[in-house]
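Peer 1: I'd like to go over a predicted model; first the sequence, then the structure.
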Amino acid sequence: MKLPRPSVRNQRRLTAGMRLLLAGIVVYGLVYGQPKAITNGLLSLAITFVPAVMERNYGIPLDPWLGLWITLAVFLHTMGSAGLYGHFEWWDHLTHAMSASLVAGAGYTFARAVDLHNDRIHIPRRFFFVYVLVVVLAFGVVWELFEFGLDVAADATGIEMPLAQHGLDDTVRDLIFNSLGALAVATFGQAHLSGVAEKIQTSLTAR
């Protein structure tokens, strides 16, 4: 099942608009001495150029839907870090679902590319659904442990960290919304990501 895709022109317009706002966050951080805004803004800006780098350097073009997906995920997180997490409780749920969908997409694409590249490895298509869920849940647990480690470091050093946990209930909700993002990719991923995996497999074969 395929989702409707934006045209290349609209994707470029939307991406450019989000990049402009991200650049504005970086400028704000520089002017008002907010290192968190600078770090998140610069990292997110760099990630928005990943689709272009993949196409130029590795010959792996991403369709407009996927390029917009990557840009939107990092944009939403950066906007949350800029203050929306504190104003809207649901914003954290949204970004967790989006981030989890990116992890799921990367995991699916990698496994599918390996499946296509190596004749000795065969992964049944029906298994990919379970595989995507397991990858995201495992990554989500590791991420929560990482946030816990940052909390410990913040308590020990008194330095404000860019990420933090907000209790067990928040952790459980994060994992639930991670699962929703994974379910979306498990449902729609084969239609949208198989082409990317095939291009990666072709690139591996050429090397």
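Peer 2: Received the coordinates, thanks.
Peer 1: When you work out contacts or count neighbours from here on, use the C-alpha atoms and nothing else.
Peer 2: OK.
Peer 1: Using the three-state scheme, assign V132.
Peer 2: Assigned with DSSP: H, G, I helix; E, B strand; the rest coil, V132 falls in the helix class.
Peer 1: and the nearest residue to it once chain neighbours are set aside, how many neighbours?
Peer 2: Distances taken as Cα to Cα, 6 or more residues apart in numbering place A104 nearest to V132, at 5.5 Å, with adjacent residues excluded. For A104, the neighbour count with other Cα atoms under 10 Å is 29.
Peer 1: and here's the other structure:
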Amino acid sequence: MMRKLIIILSSAFIIFMTVLFIYYLLKGDTSRWQVALGGVLVSALPLFLLRLKNNPFNIPIIISYFIFLFCSLFLGSISSFYLHYKWWDSTLHFFKAIYIGVVGIALYKRLIPENVRSGVSAAMLFLFVLSLAVFSSLIWEIYEFLGDLTFTHTMQRGGNTDTMYDLLCGCAGGLLIAIYSGARKQKV
């Protein structure tokens, strides 16, 4: 089931982004064809999970990945939601931090043996999840900054205010999932 889902979602998104890439390339819309080309590449990433003996991610994580791609690449960049809806960017930063925290928890459960996990405190798990989510926000903001320096000049239209607001939303999402993971660990 998981294998089939990854193949279907990845293939559909690759085809969708390839069509957009060709369309915007022929139109001469540099910004949009670059986003669509990036979409082709990142939608192929889950196909590498098929090579793993034990895929550490469940179906909701895989589906959430493609929802995030659709919302950020197609709706956000290509359909200009980032420009027309000021809340769109910060909402995606909030969701991304929660998503990365959930991915971190999944990897933690898959890669750390049960006998070792039982000795990890709720506070340590809280710090791990929070750090991972906040770090992802930091990396994303560096990506936006470097993108504006080299290619697009449209990723940080709000300058420092946009960066700080995005980081705060990422921290809030990370804090939310970290509290949840710490509370669940404490119950166990």
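Peer 2: Looks like it arrived, so ask away. Everything numeric here is computed off the predicted structure, so don't read it as measured data.
Peer 1: Show the contacting residues for the residue nearest to V132 of structure 1.
Peer 2: Shown in contact with A104 of structure 1 (Cα atoms under 8 Å, 6 or more residues apart in numbering): 132-133, 135-136, 181-182, 185-186.
Peer 1: tell me which residues in the helix ranked longest in structure 1 are buried?
Peer 2: If you go by DSSP state H, structure 1 has its longest helix at helix 168-206. Using 16 or more other Cα atoms under 10 Å as the test for burial, helix 168-206 of structure 1 gives 171, 174-186, 189-190, 192-193, 195-202.
Peer 1: which helices and strands sit right next to that helix?
Peer 2: helix 89-117, helix 125-157 (3 or more Cα pairs under 8 Å, 6 or more residues apart in numbering; DSSP states H and E).
Peer 1: and those as JSON lines, adding distance to Y32 of structure 1?
Peer 2: Formatted as JSON lines, these follow (distance: least, Cα to Cα, whole Å):
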{"stretch": "helix 89-117", "distance to Y32 of structure 1": "24"}
{"stretch": "helix 125-157", "distance to Y32 of structure 1": "22"}
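Peer 1: Tell me which of the ones you listed sits most buried.
Peer 2: helix 89-117 (a mean of 21; mean count of other Cα atoms under 10 Å).
Peer 1: once aligned to structure 2, how far is that helix on average?
Peer 2: Aligned to structure 2 and superposed, helix 89-117 of structure 1 gives a mean residue distance of 3.0 Å (mean Cα distance after the TM-score superposition for structure 1).
Peer 1: now swap in stretch 139-148 of structure 1 and tell me
Peer 2: Mean for stretch 139-148 of structure 1 is 3.3 Å (mean Cα distance after the TM-score superposition for structure 1).
Peer 1: Counterpart of G29 of structure 1 over in structure 2?
Peer 2: Aligned by TM-score structural alignment, G29 of structure 1 pairs with Y24 of structure 2.
Peer 1: who's in contact with that match?
Peer 2: Contacts of Y24 of structure 2 (Cα under 8 Å, 6+ apart): 30, 32-33.
Peer 1: Considering those residues, which are maintained in structure 1?
Peer 2: Compared against structure 1 with both residues aligned by TM-score structural alignment, their matches' Cα atoms under 8 Å, the contacts of Y24 of structure 2 retain 30, 32-33.
Peer 1: Would you check that A97 of structure 2 makes contact with L168?
Peer 2: No - look at A97 of structure 2 against L168 with Cα atoms under 8 Å: they stay out of range, at 10.5 Å.
Peer 1: In contact with the counterpart of V35 of structure 2 in structure 1: list those residues for me.
Peer 2: In structure 1, the residue matched to V35 of structure 2 (TM-score structural alignment) is N40. Applying Cα under 8 Å, 6+ apart to N40 of structure 1 gives the contacts 78, 81.
Peer 1: Look up which helix or strand N40 of structure 1 falls in, please.
Peer 2: Per DSSP states H and E: N40 of structure 1 is located in helix 35-48.
Peer 1: superposed on structure 2, where does that helix end up, distance-wise?
Peer 2: Counting by mean Cα distance after the TM-score superposition for structure 1, helix 35-48 of structure 1 comes out at 2.7 Å.
Peer 1: For the most centrally placed residue in structure 2, give me its contacts.
Peer 2: Centroid-nearest residue in structure 2, with Cα atoms, centre = their mean: K96, separated by 4.8 Å. Taking Cα under 8 Å, 6+ apart, we find K96 of structure 2 in contact with 68, 133, 137, 170, 173.
Peer 1: Just give me the match in structure 1 for it.
Peer 2: Using TM-score structural alignment, K96 of structure 2 lines up with S99 in structure 1.
Peer 1: how close does its match get to D151 of structure 1?
Peer 2: Going from S99 of structure 1 to D151 of structure 1 by Cα to Cα, to the nearest Å gives 21 Å.
Peer 1: cool, and Q11 of structure 1?
Peer 2: Relative to D151 of structure 1, and taking Cα to Cα, Q11 of structure 1 is found at 38 Å.
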